[in-house]
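Undergrad: I'd like to go over a predicted model; first the sequence, then the structure.
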Amino acid sequence: MCGRPTGPWFAVPADALGYYVVAFDQRGYGRTTGWDTSSFINTNLAQFALTNLVRDVVTLVYALGYRKVKCIVGHDFGAVTASMCALMRPDLFNSLVMMSHPFNAPDLLPFDIAHADTEAHAPTPPLHVHAELAKLDTPRKHYKWYNSTSAAARDWANPAQGLHVFLRGYLHLKLADWNWTAQELAKLPYYYIMPLHKSMPETIADMMSDQNIAATEAWMSDQDLAFYVQEWSRTGFQGGLNYYRIMTDPVRMTDLQLFAGKKIECPSIFVSDAKDWGNYQQPGAMEAHPESCSDFRRARFIQDAGHWPQQEQPRKVVDELVAFLSNL
């Protein structure tokens, strides 16, 4: 089990089914070591390529003395890693649970162009979406590209409201209980498509001005959150943010061309909540699961959960995991 650090995986009774459960930090997060901690400009970003993340997991499995994994479960960016594990090593990972982040298959390579009219088959020029976002009546920017900048880690680590309040707000705004309005439902919220001239902490502070944090405190106590504040204060955020630098740069994603056209072969399911905007960040990815995954069993949308279903509704998530594992 892996995911962007947000809290423990509560009440996972897989041991009752005869499985060992391993929850690990990904490279760059938590107490992991050995990755490049040099300055932003000098970081060896190749260390954070998706193929290297899969290598980390394979190395961990072997280090623990196993040659098969019954199921790999990933939440948020952990779902990216878990999906890539299933894609690249179907011999090792027997099944897959993706949570809150659909599988986005590697781009296809140009096909049957050897004798084609090169002009007729020229790729469509990319839409300069970032320039278009900046031209909106309320100028905006995409959070992934913001997180790829040299300023992002400093902003995350030094919020004016304090790290505890910032992280509490970040958790709260992705809850099912956040107060959606018709206007907000018509567009991705500001924590995804940010105001052009604001940092993430500033964006969160604005959005939290009229919010009640009680719903978040129900599953993330101040004591638990204080531990994360302690760890983030010690490590900073650059290790985790380096992944955005990889995923927003097509040149750094070319290693995935090895798997162009390949499907995830093992049994898989997707677990999330319909209120989670993370489902819709990559248009069409969730709907493409039956095509990108050869044995896609189902998508389950848990009621009364937002982006953190394993924490907001742990019992319901556990029920989905147990049902899936029991039918493999």
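TA: Sure thing, it's come through.
Undergrad: switch to C-alpha atoms for all contacts and neighbour counts from now on
TA: Noted.
Undergrad: Would you map the strands across this structure?
TA: Along the chain, counting by DSSP state E, strands occupy 2-3, 72-75, 96-99, 140-142, 193-195, 264-272, 293-301.
Undergrad: Dump those to JSON lines, plus mean neighbour count and distance to residue 45.
TA: Formatted as JSON lines, the strands of the chain follow (neighbours: other C-alpha atoms under 10 Å; distance: least, C-alpha to C-alpha, whole Å):
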{"stretch": "strand 2-3", "mean neighbour count": "22", "distance to residue 45": "20"}
{"stretch": "strand 72-75", "mean neighbour count": "24", "distance to residue 45": "22"}
{"stretch": "strand 96-99", "mean neighbour count": "27", "distance to residue 45": "25"}
{"stretch": "strand 140-142", "mean neighbour count": "21", "distance to residue 45": "21"}
{"stretch": "strand 193-195", "mean neighbour count": "21", "distance to residue 45": "25"}
{"stretch": "strand 264-272", "mean neighbour count": "23", "distance to residue 45": "26"}
{"stretch": "strand 293-301", "mean neighbour count": "17", "distance to residue 45": "29"}
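Undergrad: could those be laid out in TSV, adding distance to residue 49?
TA: Shown next, in TSV, are the strands of the chain (distance: least, C-alpha to C-alpha, whole Å):
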stretch	distance to residue 49
strand 2-3	16
strand 72-75	17
strand 96-99	19
strand 140-142	21
strand 193-195	24
strand 264-272	19
strand 293-301	22
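Undergrad: before we go on, here's another structure to hold up against the first:
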Amino acid sequence: MAEAGYRAIAPDLRGYGGTARPQEQEAYSIYDGVGDVIGLLDALAIEDAVLVGNDWGSTLAWSAAQARPDRIRGVAAIGVPFMDPAPLPPSSFFPQNEEALFYTLYFQQQGVAEAEFEADIALTLRKILFAASFDAGPRLPGDGTPNPFSMVSRQDGLLGPLPDPAVLPSWLSEADLQNYVAAFTASGFMGPLNYYRNLDANWRLQRAFSGRRIEVPVVYMIGQQDVGLSIPGMREIIAGMRDSVPGLRRSVFIEECGHWAPQEQPEQVNDILLEFLGELTDLP
């Protein structure tokens, strides 16, 4: 983006990397994140910006565009589509049984997932990054392919069933992995997991904007093998998104790509972003 003449800013969200890590669980609501975005724009004297986000970054970008369209010029959302609040709090309908529970429920109890993930941070990152990528193989509902964002065994935890790749995939260098390891060694996983622990709180807060559409220009992209597409109804949500996102220019399914599109297919992602930014003719 910088080489194309744009000002590109890539901040760590709260709880990650070098950014502050509040201890209070409730400090990680989606609107705390929106406030951080607006605060960053204010600190840098930027009137408005295009937000680019993957997964939780997409959720943050959608919420920022909905709440503060005066400061958000456009959104490039990757992976997570725009969804209105569900009729009930999310925790009330996530599945669980005696043997396993949905990963978002597994993350709810303070300290449990932290202990599993922080026992061997390099192993944790290798397993999760690989298992959610295209390199892990085809992703079909019910095919049994290990998925880090699905049901979690009460006995084996989230990491147990996931493969540990003998060789890192081509898009993940050893140097990059060690940078991630150093960052999570410094920050731990409490902050990232607290985003999930605010799902019900977010639901309560987002009801204030229920039915409010995303009017700013939007491009949406997702890997064709993104693990999120195995969630029942996800493709239908993506197909029907224009009703709530009239600013949607297009939805792009990226070939040979899993959940980590900016890392797995950076050239395609950049091409899509540059095309989208070029359409916003008033950008500097």
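TA: That came through fine. In this text, all values refer to a predicted model and were calculated from it rather than measured experimentally.
Undergrad: tm score of chain vs chain?
TA: TM-score for the superposed pair, counting by TM-score structural alignment, normalised by the length of the second structure: 0.88. Supporting figures: 275 aligned residues with a C-alpha RMSD of 2.4 Å.
Undergrad: can you pull the buried residues of stretch 119-130 of the second structure?
TA: Of all the residues in stretch 119-130 of the second structure, those buried under the rule 16 or more other C-alpha atoms under 10 Å are 121-130.
Undergrad: How many neighbouring residues does the closest residue to residue 1 of the second structure other than its chain neighbours have?
TA: Distance criterion C-alpha to C-alpha, 6 or more residues apart in numbering; nearest residue to residue 1 of the second structure, sequence neighbours excluded, is residue 8 at 6.1 Å. Other residues near residue 8 of the second structure come to 11 when the count uses other C-alpha atoms under 10 Å.
Undergrad: Which position in the first structure pairs with residue 8 of the second structure?
TA: Under the alignment (TM-score structural alignment), residue 8 of the second structure maps onto residue 21 of the first structure.
Undergrad: Equivalent analysis for residue 182 of the second structure, please.
TA: By TM-score structural alignment, residue 182 of the second structure lines up with residue 230.
Undergrad: With residue 173 of the first structure as the reference, measure out to that match.
TA: Residue 230 of the first structure sits 21 Å away from residue 173 of the first structure, taking C-alpha to C-alpha, to the nearest Å as the criterion.
Undergrad: Show me which of those two is the more surrounded one.
TA: residue 173 (23 against 12).
Undergrad: What's that one aligned with over in the second structure?
TA: Under the alignment (TM-score structural alignment), residue 173 of the first structure maps onto residue 131 of the second structure.
Undergrad: Its match against residue 147, yeah?
TA: Yes - contact criterion C-alpha atoms under 8 Å: residue 131 of the second structure and residue 147 qualify, at 6.1 Å.
Undergrad: joint contacts of those two?
TA: Overlap of the contact sets of residue 131 of the second structure and residue 147 (by C-alpha atoms under 8 Å, 6 or more residues apart in numbering) consists of residue 162.
Undergrad: Spit out the contact partners of the residue positioned nearest the centre of the second structure.
TA: Centroid-nearest residue in the second structure: residue 55, 1.4 Å away (criterion: C-alpha atoms, centre = their mean). By C-alpha under 8 Å, 6+ apart, residue 55 of the second structure lies in contact with 78-80.
Undergrad: Now distance to residue 175 of the second structure too, for those residues, in CSV please.
TA: Formatted as CSV, these follow (distance: C-alpha to C-alpha, whole Å):
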residue, distance to residue 175 of the second structure
78, 24
79, 25
80, 28
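Undergrad: for the residues you listed, which one is nearest residue 23 of the second structure?
TA: For the contacts of residue 55 of the second structure, the residue nearest residue 23 of the second structure by C-alpha to C-alpha is residue 80; the value is 26.6 Å.
Undergrad: Give the closest residue to that closest one in space, chain neighbours not counted.
TA: Per C-alpha to C-alpha, 6+ apart, closest to residue 80 of the second structure is residue 55, 5.3 Å.
Undergrad: The one you found corresponds to which position in the first structure?
TA: Match for residue 55 of the second structure (TM-score structural alignment): residue 76.
Undergrad: Starting from residue 37 of the first structure, give me the distance back to its match.
TA: As judged by C-alpha to C-alpha, residue 76 of the first structure and residue 37 of the first structure stand 23 Å apart.
Undergrad: and what of residue 146 of the first structure?
TA: From residue 146 of the first structure to residue 37 of the first structure the distance is 20 Å (C-alpha to C-alpha).
Undergrad: Between these two, which is the more surrounded one?
TA: Each of residue 146 of the first structure and residue 37 has its neighbours counted (other C-alpha under 10 Å); residue 146 has more, 22 against 14.
Undergrad: show me the contacts for the equivalent of the more buried one over in the second structure.
TA: Counting by TM-score structural alignment, residue 146 of the first structure lines up with residue 106 in the second structure. Residue 106 of the second structure makes contact with 112-113, 152 under the criterion C-alpha under 8 Å, 6+ apart.
Undergrad: how close does residue 106 of the second structure get to residue 34 of the second structure?
TA: Distance of residue 106 of the second structure to residue 34 of the second structure, computed by C-alpha to C-alpha: 26 Å.
Undergrad: With residue 221 of the second structure instead?
TA: 21 Å.
Undergrad: One more: residue 20 of the second structure?
TA: 15 Å.
Undergrad: With neighbour numbers in mind, choose between these two.
TA: Of the pair residue 20 of the second structure and residue 34, residue 34 is the one with more neighbours under other C-alpha under 10 Å, namely 19 against 13.
Undergrad: Check whether the more buried one really touches residue 62, as I assumed.
TA: No - counting by C-alpha under 8 Å, residue 34 of the second structure sits too far from residue 62 to count as a contact (9.6 Å).
Undergrad: what are the ranges of the helices in the first structure?
TA: For the first structure, the helices defined by DSSP state H occupy 50-63, 77-88, 129-134, 143-147, 150-157, 163-172, 182-185, 200-207, 214-217, 222-235, 238-247, 289-292, 309-312, 314-326.
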